[in-house]
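J.: need coordinates for the below:
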Amino acid sequence: MRAIQIHEYGGPEVLQRVEIDVPKPAPGEVLVRVVAAGINFMDIHTRQGKYRESRTYPVRIPCTLGMEGSGEVIEVGAGVTSCRKGDRVAWCIAWGAYAEYALVPAARLAKLPDGIDYDIAAAAIFQGSTAHYLLEDVAHIGAGSTCLVHAASGGIGQLLVQLAKRRGAEVFATTSSPAKAAIAKSLGADHVLMYEDGAFADRVRDLTHGRGVDVVFDAVGRTTLRDSFRATRTRGLVVNYGSVTGPMSDLDPYELGEAGSLFLTRPRLADHLADVETVQRRADDIFAAIQQGALHIGINGRYTLDTVEAAHAALEERRQSGKAVMDIA
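T.: You can find the predicted model right below:
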């Protein structure tokens, strides 16, 4: 079978097209014929080596890239009872989707409803599950809540805006250009702001009569995090779920007290996908919202195993808003 692997860390040039044998599922694993794979920043970070020592995401080289995909179950390993041959499934946080076949832990698989196409499933399962746990488990967003979503035109940002509005929250959003602001506004954001070197925090304070928002969802990292503190109400929550502009290496917990006794968390999806029931519950909620028309998944880039380098380059250069997928079958 064809697959995209890395044998060293680096730029898009380290991606290798290889021919390897179709694997056999071990106990607890499932062999899936991949129809579509999502393309994510986690794929970029894997290629760059950011998870080389991670315990939460223990992916090591050499490896087949792709941590999100969809397809059809071909074979199940011993002890697997949650799915069977012929099931339509999607998964995330299990590497190997940049290939014609993938081995996936059964505990990571969610079954697809008939009305969800494979490409939509591959585009939605990782970012949808991420937005779901951030809103439901971490921030407890509900009617009357106020939240600020950074990078609101990006893949997860778009879903956070839509799902937060669906829960009755007032949503503030930040973007880096008028075109991206229009995307956030079209998805329902109540207030769309430019970053303006941190001036967004002052605008949030003005718009909330000095109070600040209950929760900030910050995937940007180093260039926004301290200003996110300024935009958050006393005893509010800052959720740093990504570090696109780099990590904070000089943060003193004293700053959280000075900013108003804030809570700061750096969660990871893997810790919120504890079992197959949780995986399926999150997927069911996301797919139901899509089918009801309450959640739009924008696929803004389509690639193949032969053009995946272009996808990685587009993500690294921030030329890709929304979601990119790879059509494999």
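J.: from here on, just use CA atoms for contacts and neighbour counts.
T.: Will do.
J.: if I look at the residue most central in space within the chain, how far off is residue 46?
T.: Nearest to the mean C-alpha position of the chain, counting by C-alpha atoms, centre = their mean, stands residue 127 at 3.3 Å. Residue 127 is 17 Å from residue 46, where distance means C-alpha to C-alpha, to the nearest Å.
J.: what's the answer for residue 312, then?
T.: 11 Å.
J.: longest single strand anywhere in the protein?
T.: strand 29-39 (DSSP state E).
J.: chain center to that one: distance?
T.: Chain-centre distance of strand 29-39: 17 Å, with C-alpha atoms, centre = their mean, to the nearest Å.
J.: which SSE is immediately downstream of it?
T.: For strand 29-39, the following helix or strand on the C-terminal side (DSSP states H and E) is helix 41-48.
J.: so what does that following helix touch, helix or strand wise?
T.: Under the contact criterion of 3 or more C-alpha pairs under 8 Å, 6 or more residues apart in numbering; DSSP states H and E, helix 41-48 touches helix 308-316.
J.: tell me what the helix it packs on is packed against?
T.: Applying 3+ C-alpha pairs under 8 Å, 6+ apart, we find helix 308-316 packed against helix 41-48.
J.: contact partners of whichever helix or strand comes after the helix it packs on?
T.: Sequence-wise, the next helix or strand downstream of helix 41-48 (DSSP H and E) is strand 63-64. Outside strand 63-64, the residues within contact range by C-alpha atoms under 8 Å, 6 or more residues apart in numbering are 3, 4, 5, 6, 7, 95, 96, 97, 98, 99.
J.: this one next, for a side-by-side:
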Amino acid sequence: MQSIRVSRPGEASELRLEQIGQPVPGPGQVLVRNTAAGVNFIDVYYRNGTYPAEPPFTPGQEGAGTVAAVGEGVTDLAPGARVAYASQLGAYAEYTVVPADKLIAVPDGVDLTEAAAVTLQGLAAHYLTHQTHPVDDGETVVVLAAAGGLGRLLVQLAAARGATVIGIASSEAKQSVAREAGAHHTLGYDGFDEAVRDLTGGRGAHVVYDSVGAATHLASLRSLGRRGTLALCGLSSGAVPPLDIELLRGGGSLFLTRPTMKDYVYDAESLRAAGEAVFGRLADGVIKPLVHAALPLQEAAEAHRLLEARATTGKLLLTL
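T.: Predicted coordinates for the structure are as follows:
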């Protein structure tokens, strides 16, 4: 089968298409024939060595397709079933072996390519808006990188919960995308903290979802109102340096969290409940994915270059 392989950490050029043997599912595992794989910043972190993986490895954390075969002990899935998965390394390939308890059933009314476009970031957007900070009607929510894959979903889910959403994006074109997703106001990055204060009559936001990290975290803190929450949900500009916690006291008894999927979607029950909610929101039109490009598998390196250059609006996919 065809697979993208990384033999050593490095630049996007380390993503190489290779022909390798088709895997066989073991006990409790399922072989998935991928229709599409999502491209996410976490894939960049694995490729460049920020997150460790033993080379050679197949990157990719998110995919959707059909069950090709099941291993011993798997009784609730059969060949042909439509499934999606997230946080399972190996999606940049024609076939991926996935533990059965990491699979989510994709409803018949949901396109598999759209499922691949929302699974990982949809699960993240769901726990961020429903658990990390349960967004409430009438709150003010700030979303950074609001035209990106995760950002658009955060905008959509927060708006659906009755919040006033302020989207931050780097260009007027991207701000337009954020408004189309449901943002009530959009701003550029320059001085966005002061602009948020102006828009809220000096009160500040209830929560800021910041997926940018090093370049923006201080402005994000300054955007918050009393007892507001900064949810650092990505590091696209680099890791946040050590922080003086007195900034939290001085800013209004603020909360700071660095949420990760494994602490919110941590077993089969929580995964399937969250997946059902995400695909339900997709089916009823609350979540509307925007696919920037669907590239063939062999163009994985180009997909990473586009992502790292912040040259995308919405989601990048690899199709198989």
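J.: helix, strand or coil for the residue nearest to the centre of structure 1?
T.: Following DSSP: H, G, I helix; E, B strand; the rest coil, we place residue 127 of structure 1 in the helix state.
J.: need the counterpart of it in structure 2.
T.: Counting by TM-score structural alignment, residue 127 of structure 1 corresponds to residue 121 in structure 2.
J.: quick one: the helix or strand encompassing residue 103 of structure 1 aligns where in structure 2?
T.: Remark: residue 103 of structure 1 resides in strand 101-105, with elements defined by DSSP H and E. Matched against structure 2 by TM-score structural alignment, strand 101-105 of structure 1 falls on residues 95-99.
J.: quick one: the matching stretch to structure 1 mean distance?
T.: Its matched residues in structure 1 lie on average 0.8 Å from stretch 95-99 of structure 2 after superposition (mean C-alpha distance after the TM-score superposition for structure 1).
J.: how about that stretch: buried residues?
T.: Buried residues in stretch 95-99 of structure 2, counting neighbours by 16 or more other C-alpha atoms under 10 Å, are found at 95, 96, 97, 98, 99.
J.: closest to residue 227 of structure 1 among the contacts of strand 63-64 of structure 1?
T.: Using C-alpha to C-alpha, residue 95 comes nearest to residue 227 of structure 1 of the contacts of strand 63-64 of structure 1, at 34.4 Å.
J.: reduced to three states, what does the closest one come out as?
T.: Under three-state DSSP, residue 95 of structure 1 falls in the coil class.
J.: how distant is stretch 202-213 of structure 1 from the center of its chain?
T.: 28 Å.
J.: can you map out the helices along structure 1?
T.: Using DSSP state H, the helices found in structure 1 span residues 41-48, 118-133, 155-166, 178-186, 200-207, 225-231, 254-258, 276-291, 308-316.
J.: got the buried residues for the first one?
T.: Buried positions in helix 41-48 of structure 1, judged by neighbour count with 16+ other C-alpha under 10 Å: 42, 43, 44, 45, 46, 47, 48.
J.: can you put the buried residues of stretch 95-99 of structure 2 in JSON lines and add distance to residue 129 of structure 2?
T.: Below are those laid out as JSON lines (distance: C-alpha to C-alpha, whole Å):
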{"residue": "95", "distance to residue 129 of structure 2": "32"}
{"residue": "96", "distance to residue 129 of structure 2": "30"}
{"residue": "97", "distance to residue 129 of structure 2": "30"}
{"residue": "98", "distance to residue 129 of structure 2": "27"}
{"residue": "99", "distance to residue 129 of structure 2": "27"}
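J.: before we move on, back to that, dump the buried residues of helix 41-48 of structure 1 into TSV; add distance to residue 195 of structure 1 as well.
T.: Below are these laid out as TSV (distance: C-alpha to C-alpha, whole Å):
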residue	distance to residue 195 of structure 1
42	24
43	26
44	24
45	24
46	28
47	29
48	27
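J.: pull the most distant pair out of those.
T.: Among these, 42 and 48 lie farthest apart (C-alpha to C-alpha), at 9.6 Å.
J.: list the residues that contact the aligned residue in structure 1 for residue 167 of structure 2.
T.: By TM-score structural alignment, residue 167 of structure 2 lines up with residue 173 in structure 1. Applying C-alpha under 8 Å, 6+ apart to residue 173 of structure 1 gives the contacts 148, 149, 150, 151, 152, 161, 184, 189, 190, 191, 192, 193.
J.: then residue 307 of structure 2?
T.: 40, 41, 316 are the contacts of residue 307 of structure 2 under C-alpha under 8 Å, 6+ apart.
J.: now flag whichever of the residues you listed is closest to residue 21 of structure 2.
T.: residue 40 (25.3 Å).
J.: surely residue 139 of structure 2 is in contact with residue 206?
T.: Yes: between residue 139 of structure 2 and residue 206 there is a contact under C-alpha atoms under 8 Å: 6.2 Å.
J.: settle it for me: which of those two has more neighbours?
T.: Using other C-alpha atoms under 10 Å as the criterion, residue 139 of structure 2 and residue 206 rank with residue 206 on top: 23 against 16.
J.: quick one: map the more buried one onto structure 1.
T.: Checking TM-score structural alignment: residue 206 of structure 2 goes with residue 214.
J.: please apply the same query to residue 179 of structure 2.
T.: Under the alignment (TM-score structural alignment), residue 179 of structure 2 maps onto residue 185 of structure 1.
J.: now do the end-to-end distance for stretch 105-113 of structure 1.
T.: Using C-alpha to C-alpha, first and last residues of stretch 105-113 of structure 1 are 20 Å apart.
J.: give me the contacts around it.
T.: By C-alpha under 8 Å, 6+ apart, stretch 105-113 of structure 1 touches 28-30, 80, 82-83, 87-94, 121, 273, 275-276, 279-280, 283, 287.
J.: can you select the buried ones among those for me in ChimeraX?
T.: Buried subset of those, written as a ChimeraX selection, criterion 16+ other C-alpha under 10 Å:
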select :28,29,30,80,83,88,89,90,91,92,93,94,121,273,279,280,283,287
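J.: sorry, back to before: weed out the non-buried ones from the contacts of strand 63-64 of structure 1.
T.: Among the contacts of strand 63-64 of structure 1, those classed as buried by 16+ other C-alpha under 10 Å are 3, 4, 5, 6, 95, 96, 97, 98, 99.
J.: which single one of the residues you listed is nearest to residue 52 of structure 1?
T.: The closest of those to residue 52 of structure 1 turns out to be residue 6 (C-alpha to C-alpha; 12.4 Å).
J.: list the contacts for the closest one?
T.: By C-alpha under 8 Å, 6+ apart, the contact set of residue 6 of structure 1 is 14, 15, 16, 47, 61, 62, 63, 64, 65.
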